[in-house]
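Participant: just a sequence and a predicted model for now, questions to come.
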Amino acid sequence: MHRVGYLIPEGFQIMSLATQTVFELANIAAGAGVYRVENYSLHGGPVRSSLGMHIDTLPLTAAGLADTWMVAGTLTPLTPPSDEVLHQVRGFVDSARRTAGLCTGTFVLTQAGVLDNRRATTHWAYAKAMQQAHPRVVVEEDRIFIVDGPVWTSAGMTAALDMALGMLETDLGVELARSVAHKMVMHQRRSGGQSQHSELLALAPKSDRIQRALDYARRHLNRPLSVEELAQVVHLSPRQFARVFTAETGQSPARAVESLRLEAARLMIEQSRHSLDTVARETGFRDRRHMREVFMRGFGVPPQAVRRDARRVV
């Protein structure tokens, strides 16, 4: 049996506990108690979440048998926990099979010094602060989750679910992980190498008509997608469309379409075995060389590096 201990700090973010569903459903799918999940705090007893809910916990002094530790995050990650908690966390890494920081729970691992000279990620809103405060940590702020030896770290909120499914796949295989993802209505289980960034969210148009143009562009990326075509979709003149689009998104239509192509190509590279020539063709790049140029400009790495990162064994 795999024993999973959650370290729950005062003011914890309730989303951290959503990952427990992965282990709960794994037990159901496996037809056996393959995981035992327990909640801990320094002294035990009720712990209050950031929303005001309380959860009962066991004291850390009773926590010697967990082989996986999950450190929950808070909405105030820059405030370090007590020295006693940091000492316990260092012990987790030394004795447990793996230790994970959920979202901003990664800060506890950095403050304990266990991420020095390791790769790590956290919620995008706090990644730069983590890098500045802990320069010995190799912060990769644009990743869903990262595994570096026995230490796992996840990006914000729902990314922790992907990390927990990654743990399940490591423990019990890909088919059981897929079964649990299906039960959780997670239509896409993201790999650790994926980006936290969503181009459509970043563009954030203010009107439905510009959103319709973006949705149309995303569905037809294998087409040239001229300004004239997009303008016709929303019944505007090309000149008026370009003006309104730029005012609402901060980007020209051509730049936005290129960003959507880049995101779609990255997802295809991470999630499929299609050749790079096929990916380039399906996402509307002129050819593989053109796609590489855009990848270098957008990500600073070539498509081959993205594929290697996505296939890295976790």
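Facilitator: Looks like it arrived, so ask away.
Participant: every contact and neighbour count from this point should use C-alpha atoms.
Facilitator: OK.
Participant: right, and Asn117 touches Val138 too?
Facilitator: Yes. Between Asn117 and Val138 there is a contact at 6.4 Å, judged by Cα atoms under 8 Å.
Participant: looking at these two, which is more packed in?
Facilitator: Taking neighbours as other Cα atoms under 10 Å, Asn117 and Val138 compare with Val138 leading, 16 against 13.
Participant: and for the nearest residue to that one once chain neighbours are set aside, the neighbour number?
Facilitator: Once flanking residues are discounted, Val138 sits nearest to Arg119: 4.6 Å by Cα to Cα, 6 or more residues apart in numbering. As a burial measure, Arg119 scores 18 neighbours (other Cα under 10 Å).
Participant: all helices of the protein, in order?
Facilitator: Ranges of helices in the chain, per DSSP state H, are 20-30, 83-95, 106-111, 124-133, 159-172, 174-183, 199-203, 208-219, 227-233, 238-249, 253-271, 276-282, 288-299, 303-310.
Participant: how much space between Glu169 and Ala159?
Facilitator: With distances taken as Cα to Cα, to the nearest Å, Glu169 is found 15 Å from Ala159.
Participant: more neighbours, those two?
Facilitator: Shown here are Glu169 and Ala159; by other Cα under 10 Å, Ala159 has more neighbours (24 against 16).
Participant: ok, the residue lying closest to Ser252 once chain neighbours are set aside to Asp215 distance?
Facilitator: Distances taken as Cα to Cα, 6+ apart place Thr246 nearest to Ser252, at 5.1 Å, with adjacent residues excluded. Thr246 sits 16 Å away from Asp215, going by Cα to Cα.
Participant: ok, the two, which is more surrounded?
Facilitator: Between Thr246 and Asp215, counting by other Cα under 10 Å, Thr246 is the more crowded of the two (16 against 12).
Participant: wait, that one touches Ala254, no?
Facilitator: No. At 10.1 Å, Thr246 does not count as touching Ala254 under the criterion of Cα under 8 Å.
Participant: what's the burial count for the closest residue to Arg97 other than its chain neighbours?
Facilitator: Among residues not flanking Arg97 along the chain, Asp67 sits closest, at 5.1 Å (Cα to Cα, 6+ apart). Asp67 is flanked by 18 other residues according to other Cα under 10 Å.
Participant: burial count for Gln132?
Facilitator: Gln132, neighbours per other Cα under 10 Å, totals 11.
Participant: from Thr106, how far out is it?
Facilitator: Where Thr106 is concerned, Gln132 sits at a distance of 14 Å (Cα to Cα).
Participant: another one to put next to it:
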Amino acid sequence: MSTVALAVTDGMLHFELALVCEVFGANPPGGADPWYRLSVCGPGAVRAGRFWLEPDHGLDRLARADTVIVPGWADIGQDPPAELIDAVRAAHEAGARVVSLCTGAFVLAAAGLLDGKRATTHWAHTRELAERHPRVTVDPDVLYVDNGSLLTSAGKAAAMDLCLHLVRLDHGSSIANTLARRLVVPPHRDGGQAQFITTPVPAPDNHPLAGLLPWVIQRLDRPLTVEDLARQARMSSRNLSRHFRSVTGTTPLQWLLAQRIGHAQELLESTDDTVDAIAAATGMGTATTLRRHFHRTVGVPPDTYRRTFRARARPGPDDGGPHRRCPA
């Protein structure tokens, strides 16, 4: 069972605290066995917003966890507590995967863990993070950054995206999707997405594409075109593109490709199907086409992705270095 330690001190943001407890501390989604064992670690009773929290353990317990999560904290104008910085640094040196949510990145940066690495935080504080820690490459335009044993997220909803990303790494996309459905949140938003878009997002069942998107998801094995989508939606291709930009922030073809790639990732993780078979199941046509688009989108070829995911999801008995993963 993978242990997750939530590092808390006075001034932590209660949204991120509750989010971590909901994802890693609640009942596991069906099929997830074993699940995480969550502990809350702090120097004593701490205040988060209007709430008081009594930790289970002291900060020294962080060094015994597989994953350490540092939530956002309110007063970034002050240096993080030295005891928290030392405990987070010690945990990483002991081999823990260390994760920051929102402004928790200031703690990781103060511990020197992000030096020479790419990281993010809430867009409103990225400039200050970069100015205070010039050795950190701060990316203000992404939801989260995965450096392997060090991960950082932007604020609020992006913190949920990163938590689901961790579940997906540890247990696979099927379990992560089941959990996302229970939480009523999108199952997967790639970390490279922008932190915010200028157009409002409509209610899930109250937009012109509400009937079309599920229809497409059920037919990813077919060679769908923009014209096919427009015909199903009973609108012109031009109107379809306009609505897609408003609802999803991208074009119909880009959205469709993202769904195909996502489905390919699920099949690579959960089946032994050949790349040719997966190309057919995702509507990519040929293995060559799938490999080209997959490599460009994900950053590695499908075969490498499958090997990497299974190595993470099923560590051997000697696995325990600085990039530990819990068993699937």
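Facilitator: Yep, it's here. Computed from a predicted model, the values in this text were never measured in an experiment.
Participant: what's the TM-score here?
Facilitator: Overlay of the two chains. TM-score (TM-score structural alignment, normalised by the length of the first structure): 0.64; 282 aligned residues with a Cα RMSD of 4.9 Å.
Participant: show me the contacts for the residue nearest to Val138 of the first structure.
Facilitator: Arg119 of the first structure is in contact with 137-140, 146-148, counting by Cα atoms under 8 Å, 6 or more residues apart in numbering.
Participant: and if you look at Gly113 of the first structure?
Facilitator: Neighbouring residues of Gly113 of the first structure by Cα under 8 Å, 6+ apart: Arg90.
Participant: ignoring the adjacent residues along the chain, who's closest to the equivalent of Leu267 of the second structure over in the first structure?
Facilitator: Matched by TM-score structural alignment, Leu267 of the second structure corresponds to Met268 in the first structure. The shortest distance from Met268 of the first structure to any non-neighbouring residue, by Cα to Cα, 6+ apart, is to Val279 (6.6 Å).
Participant: could you count how many residues lie near that neighbour?
Facilitator: 24.
Participant: how about the one 3 residues further on?
Facilitator: Glu282 of the first structure sits with 17 neighbouring residues when counted by other Cα under 10 Å.
Participant: surely it meets Arg218?
Facilitator: No. Glu282 of the first structure is not in contact with Arg218 according to Cα under 8 Å; the separation is 11.5 Å.
Participant: hmm, what's the outermost residue in the first structure?
Facilitator: Residue farthest from the centre of the first structure, counting by Cα atoms, centre = their mean, is Ser237 at 39.3 Å.
Participant: excluding chain neighbours, what is closest to that one?
Facilitator: Ser237 of the first structure sits nearest to Ala231 (Cα to Cα, 6+ apart), 5.9 Å away.
Participant: so what's the one you found up against?
Facilitator: Listed by Cα under 8 Å, 6+ apart, the contact partners of Ala231 of the first structure are 213, 237-238, 241-242.
Participant: how does it look with 10 Å?
Facilitator: 209-210, 213, 225, 237-242, 245, 253 (Cα atoms under 10 Å, 6 or more residues apart in numbering).
Participant: and Ile197 of the second structure, by the same measure?
Facilitator: By Cα under 10 Å, 6+ apart, the contact set of Ile197 of the second structure is 246, 248-249.
Participant: likewise Asn117 of the first structure?
Facilitator: Applying Cα under 10 Å, 6+ apart, the residues near Asn117 of the first structure are 135-139, 148.
Participant: so which of these wins on neighbours?
Facilitator: Val139 leads these on contacts (other Cα under 10 Å) with 22 neighbours.
Participant: do I have it right that it meets Lys128?
Facilitator: Yes. Using Cα atoms under 10 Å, Val139 of the first structure is in contact with Lys128, at 8.1 Å.
Participant: give me the nearest residue to Gly166 of the first structure, chain neighbours excluded.
Facilitator: Using Cα to Cα, 6+ apart and skipping the chain neighbours, the partner closest in space to Gly166 of the first structure is Val314 (7.1 Å).
Participant: so what's the one you found up against?
Facilitator: 145-149, 152, 163, 166-167, 169-170, 191-192.
Participant: buried ones among the residues you listed?
Facilitator: Of the members of the contacts of Val314 of the first structure, the ones counted as buried by neighbours, 16 or more other Cα atoms under 10 Å, are 145-147, 152, 163, 166-167, 169, 191-192.
Participant: just to revisit the earlier point, between Val139 and Lys128 of the first structure, what contacts are shared?
Facilitator: Common neighbours of Val139 of the first structure and Lys128 (Cα under 10 Å, 6+ apart) are Thr122.
Participant: how much space separates Pro252 of the second structure from His295 of the second structure?
Facilitator: Using Cα to Cα, Pro252 of the second structure is found at 20 Å from His295 of the second structure.
Participant: actually Lys117 of the second structure, not the one I typed
Facilitator: Note on Lys117 of the second structure: its distance to His295 of the second structure, by Cα to Cα, is 23 Å.
Participant: who touches both of Glu282 and Arg218 of the first structure?
Facilitator: 261, 264.
Participant: filter the contacts of Arg119 of the first structure down to just the ones in strands.
Facilitator: 138-139, 146-148 (DSSP state E).
Participant: I'd like these laid out as TSV, including distance to Arg98 of the first structure.
Facilitator: Putting these into TSV (distance: Cα to Cα, whole Å) gives the following:
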residue	distance to Arg98 of the first structure
Val138	19
Val139	19
Ile146	12
Val147	10
Asp148	10
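Participant: give me the most central residue, the first structure.
Facilitator: Ile144 (2.3 Å).
Participant: which residues touch that one?
Facilitator: For Ile144 of the first structure, the contacting residues are 103, 121-124, 153-163, 190-197, by Cα under 10 Å, 6+ apart.
Participant: and for Ala90 of the second structure?
Facilitator: Taking Cα under 10 Å, 6+ apart as the criterion, Ala90 of the second structure is in contact with 60, 62-64, 84, 96, 111.
Participant: what about it, distance to Ala45 of the second structure?
Facilitator: Taken as Cα to Cα, the span from Ala90 of the second structure to Ala45 of the second structure is 22 Å.
Participant: what does Asp79 of the second structure give?
Facilitator: Distance of Asp79 of the second structure to Ala45 of the second structure, computed by Cα to Cα: 20 Å.
Participant: run a quick neighbour tally on Met160 of the second structure.
Facilitator: By other Cα under 10 Å, the residues close to Met160 of the second structure number 27.
Participant: that one reaches Leu19, doesn't it?
Facilitator: Yes. Applying Cα under 10 Å, one finds Met160 of the second structure in contact with Leu19, separated by 6.9 Å.
Participant: thinking again about what came up before, now for the residue farthest from the centre of the first structure: which residues touch it?
Facilitator: Applying Cα under 10 Å, 6+ apart, the residues contacting Ser237 of the first structure are 227-231, 243.
Participant: so which pair among those is furthest apart in space?
Facilitator: Pairwise distances across these (Cα to Cα) peak at 15.0 Å, for the pair Glu229 and Arg243.
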